[in-house]
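Participant: how does the following fold in three dimensions:
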Amino acid sequence: MTDLAELYSIADNTLHDVDKDVRGRWATPITWRQPVHTLYMPADKFFTAAETLSEYTEYARQQAAMAIQEATGEQNLEAGLVEVAARVELPPATAPLAAHKLQTQPIEDIRIDLEDGFTQRAVSEGDRDADEDHYAQRAAEALAAWVEDKDPHAPSFAGIRFKSFDPLTRQRGVRTLFIVLKHLHATGTLEKLDERALRLTFPKVQSHHQVTALVRILQSLEQQWGLTRPIPFEVQVEAPQAILGANGDAEPVKIITAAQGRCLSLHYGTYDYSASLGVDAAYQSMEHPVADYAKDMLQVATTSVGVELSDGSTNRIPVGDTESVMTAWQLHTRLVNRHLARGIRQGWDLHPAQLVTRHLTTIAYFRDQWKHSAERLRDYVAGDESRWMDEPATAKAMSSYLRRAFQAGAITEEELAAYNLSLPLLEALQLTGRLSQK
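Facilitator: Take a look at the predicted model:
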């Protein structure tokens, strides 16, 4: 009769290398707070409106409130949001929560853009380097002030987007990145930052070798400055080569691997990606089939490896007459709800007025099913199988959903407590789906 110990040994020896992945890089779900959006602002436009992130937050809040007032005629923010919710076919009950969000933290994540949005159209060719140096320094100063400010209404996440490592823009991208990081280090704020708070967006990546180059640059700076913590970054996927490599490999996996644990997020770039595949401008969209294919690949690559995923943006901006604004808000509502339903928890916004439907839609999405999830999770915790027989994987998914709902401002701790649930319990369940045995 075969000894069980021998069978155990066969299985363990065969799966030794796979076990490292199962317990390691395949076992890191997103349990931390991920921003629901990223607001991208060209550096020159940002500093035309404000000098600091806190000032820009107030500017964006005012712009959003003004858009609501002009589109609805309502002076009161909450009353205006009730009208907007009705026009975009969302429950009016979301309005008070969205109003609170706009008043307390309208921007969760902001990126001062020194890449495509920073066009320098009015700057002569010979003056553009000096101009970008100027704005890179101002961005660095704004980020340093943000760390020291501790304003509870300011974004929880912030950073820059620097130019790509394509041959024509590589040196400019490195130079801008260096200016920002050097100032943050010199002021001591780089070391004070939460490891996920600073967001450095690396655009137009086509090959994992470009990521390797960035890692080596950061390693060099860390060594020179005596930093003990790696500087992380996020990668923007805007080219088909970043989805399917020339040799047929899944390039997103190689990009994440090349980042050596530094990759915070993969961001889908709607328009560069669509255009590179020959999609005509009128049909470029977050919901085009080529976009869905790319995001499917990114979603598979980021699942359970501790890397966030963000959808792209819509360039249909809610400005102009009431009909134009409402049409843009209706489109934005549909697109935000669509990527949330696909399991993509973040997207881009390009204008403060998009914050209106960003928060209305996100809150409505999570309010829609939160009680159902809370009831099932309460029964799962209690061991009650009279209505549902849920497994640990489902418990993990429901815990993740409820935590995201709380983080987005859609539910409160008091509402969770009514179902015998707490944030620490949800975090524990999200990791394993199992209750700890004492």
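
Participant: C-alpha only now, for contacts and for neighbours.
Facilitator: Noted.

Participant: can you give me the strands in the stretch 101-250 of the chain?
Facilitator: Secondary structure of the stretch 101-250 of the chain by DSSP state E, counting those that start in this stretch: the strands cover 109-113, 157-161, 198-202, 233-237.

Participant: CSV for those, including distance to Tyr8 and mean neighbour count?
Facilitator: Below are the strands of the stretch 101-250 of the chain laid out as CSV (distance: least, CA to CA, whole Å; neighbours: other CA atoms under 10 Å):
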stretch, distance to Tyr8, mean neighbour count
strand 109-113, 49, 26
strand 157-161, 47, 24
strand 198-202, 45, 24
strand 233-237, 41, 24
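
Participant: tabulate these (TSV), appending distance to Val22.
Facilitator: Below are the strands of the stretch 101-250 of the chain laid out as TSV (distance: least, CA to CA, whole Å):
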stretch	distance to Val22
strand 109-113	32
strand 157-161	30
strand 198-202	28
strand 233-237	24
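
Participant: ok, which of the ones you listed comes nearest Arg170?
Facilitator: Set against Arg170 and scored by CA to CA, those come closest in strand 198-202, at 11.1 Å.

Participant: and that closest one, what does it pack against?
Facilitator: The contact analysis (3 or more CA pairs under 8 Å, 6 or more residues apart in numbering; DSSP states H and E) places strand 198-202 against strand 157-161, strand 233-237.

Participant: in CSV: these, plus distance to Ala99.
Facilitator: Listed next are those as CSV, based on distance: least, CA to CA, whole Å:
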stretch, distance to Ala99
strand 157-161, 21
strand 233-237, 30
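
Participant: out of those, nearest to Arg367?
Facilitator: Between Arg367 and the helices and strands packed on strand 198-202, the shortest separation by CA to CA is 24.1 Å, and it involves strand 157-161.

Participant: contacts for that closest one, please.
Facilitator: Here strand 157-161 makes contact (CA atoms under 8 Å, 6 or more residues apart in numbering) with 35, 108-115, 139, 143, 196-203.

Participant: to compare against the first, here's the next sequence to fold:
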Amino acid sequence: MPAVPDLPPVPPVPPGFAAAYRAQRARFPGLSGRQPVHTVYVPADRFTAGTVAAWRDEALGLVHAHLAGPGELADVFGVPDGTAAAVHARLLAKLGREPIEDLRIDFEDGYGAPPDAVEDAHVEQAAEAVAALHAAGALPRRWGPRVKSFADGDPERSIRTLAGIVHGVAERAGGLPPGFTVTFPKVLMEDYLRQFADVLAQLEDGLGARLRFEMQVEAPQTLPFLRAELAEALDGRLAAAHFGVFDYTAALGLPPHEQRLDHPACDHARHVMQTAFAGTGVELSDGSLAASPASGRAGDVHALWRRHAELVRHSLRHGFYQGWDMHPSHLVSRFAAVYAFHLADYDAHRERVRAWEERREAGGGVMDEPATIRTLAAALRRADAALP
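Facilitator: Predicted structure coming up:
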């Protein structure tokens, strides 16, 4: 029997590995918790304690008038007959129970730039309304303001509104209700992010709550400084990045009729966002459709729903599971499209995961890789969270 040759010594683990691994775990924690499927934007001067109920009632009214049963839903949204009944039932239940998952009180583009005294009064009004919603158990699971951008050259106004909301709600509600986040728009300079994070750190003293924010990606100038290290550099305060379709396409000089979420330029920007924040725990959200039904006639309502659902499906296919809704009619097409998307392949995904776990073939000639199974399992978790 031939002699076994001596093996060379095994090199030791590199001395820098432990530090690098700790940095990896800190930088890429992955997503945790339930991400809302949408954010509803309401101008601050129109926001009251009755806003959530008003949106619910209008959306339900539109369903009863123009989407009476599964057959109509299948026709409007192109949902298979076998799925339409489940989507329709879930849609009605959702609108009745939780029509808004994430609410943003808008003090920026949707609001304007009134005199300071007027905005201060609306801040007080908003704080009263949030406290009343919280007391009634009707405050959405996530909520907060969108303040003005530092890029406007007036950070004092932005900070004053934010402080007024935070302290005003906390005083009236006996503390800041859970789910608070603030949207920081038009981030044209990376330094603005650090400055805004410092403002939040100062505001949270005595609140007993950690304040986090979401940035808006609304200009091509923002894309170059999006990177994984950004969330870490901001002390974990960056909760999300939201895409702003209209400012972004305007900044590129696209013509008005090309300001749309499914434009290739928007796909590029969203993919940069995905690449920058993959695995970091920073949530991603798509933008909005700036349209409402042209009239109350069924044809106009259906046309709006079809276009909005088309854009929602485009976002979902590209891995953006949250978007903005700007009108009560959008709630109908949002939830209908989301539910149909998750239900379409739910059983097939579950069977493939079970087959993998049981070390058997899933059938249909499918050969799954571990990465595919992780994706399928994540899709099932996301569907379970989204479906009522």
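
Participant: just give the TM-score of the two.
Facilitator: In this superposition the chains share a TM-score of 0.90, using TM-score structural alignment, normalised by the length of the second structure; 375 aligned residues with a CA RMSD of 2.2 Å.

Participant: that older thread, Thr357 of the first structure: which of the helices and strands packed on strand 198-202 of the first structure is closest?
Facilitator: When these are compared for distance to Thr357 of the first structure using CA to CA, the nearest one is strand 157-161, at 20.0 Å.

Participant: where is the longest helix in the first structure?
Facilitator: Ordering each helix of the first structure by length in residues (DSSP state H) puts helix 354-382 first.

Participant: relative to helix 354-382, how tilted is the helix or strand that that helix is followed by?
Facilitator: Downstream of helix 354-382 of the first structure, the first helix or strand assigned by DSSP states H and E is helix 392-407. Computed by axes from the mean of the first three to the mean of the last three CA atoms, to 10 degrees, the angle separating helix 392-407 of the first structure from helix 354-382 equals 140 degrees.

Participant: pull up the aligned stretch in the second structure for the helix or strand just after helix 392-407 of the first structure.
Facilitator: On the C-terminal side of helix 392-407 of the first structure, the nearest following helix or strand under DSSP H and E is helix 413-417. The counterpart of helix 413-417 of the first structure in the second structure, using TM-score structural alignment, is absent.

Participant: picking up where we left off before, quick one, which of the strands of the stretch 101-250 of the first structure gets closest to Thr327 of the first structure.
Facilitator: Ranking the strands of the stretch 101-250 of the first structure by proximity to Thr327 of the first structure (CA to CA) places strand 109-113 first, at 24.8 Å.

Participant: so the closest one corresponds to what in the second structure?
Facilitator: Counting by TM-score structural alignment, strand 109-113 of the first structure corresponds to 102-106 in the second structure.

Participant: mean shift of that stretch relative to the first structure?
Facilitator: Compared with the first structure after fitting, stretch 102-106 of the second structure has a mean deviation of 0.9 Å; criterion: mean CA distance after the TM-score superposition for the first structure.

Participant: chain center to that stretch: distance?
Facilitator: 12 Å (CA atoms, centre = their mean, to the nearest Å).

Participant: which outside residues touch it?
Facilitator: 36, 38-44, 47, 126, 140-147, 183.

Participant: please enumerate the helices of the stretch 151-300 of the first structure.
Facilitator: Here the stretch 151-300 of the first structure has its helices, by DSSP state H, counting those that start in this stretch, at 170-186, 189-192, 208-225, 251-258, 270-276, 289-302.

Participant: I'd like those helices laid out as JSON lines, including distance to Asp17 of the first structure and mean neighbour count.
Facilitator: Shown next, in JSON lines, are the helices of the stretch 151-300 of the first structure (distance: least, CA to CA, whole Å; neighbours: other CA under 10 Å):
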{"stretch": "helix 170-186", "distance to Asp17 of the first structure": "37", "mean neighbour count": "19"}
{"stretch": "helix 189-192", "distance to Asp17 of the first structure": "35", "mean neighbour count": "17"}
{"stretch": "helix 208-225", "distance to Asp17 of the first structure": "23", "mean neighbour count": "16"}
{"stretch": "helix 251-258", "distance to Asp17 of the first structure": "16", "mean neighbour count": "21"}
{"stretch": "helix 270-276", "distance to Asp17 of the first structure": "36", "mean neighbour count": "19"}
{"stretch": "helix 289-302", "distance to Asp17 of the first structure": "19", "mean neighbour count": "18"}
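
Participant: nearest to Leu309 of the first structure, of the ones you listed?
Facilitator: The closest of those to Leu309 of the first structure is helix 289-302. By CA to CA, the value is 6.8 Å.

Participant: so which bit of the second structure is the closest one matched to?
Facilitator: So helix 289-302 of the first structure sits over residues 264-277 in the second structure, by TM-score structural alignment.

Participant: Ser149 of the second structure -> the first structure?
Facilitator: Counting by TM-score structural alignment, Ser149 of the second structure corresponds to Ser164 in the first structure.
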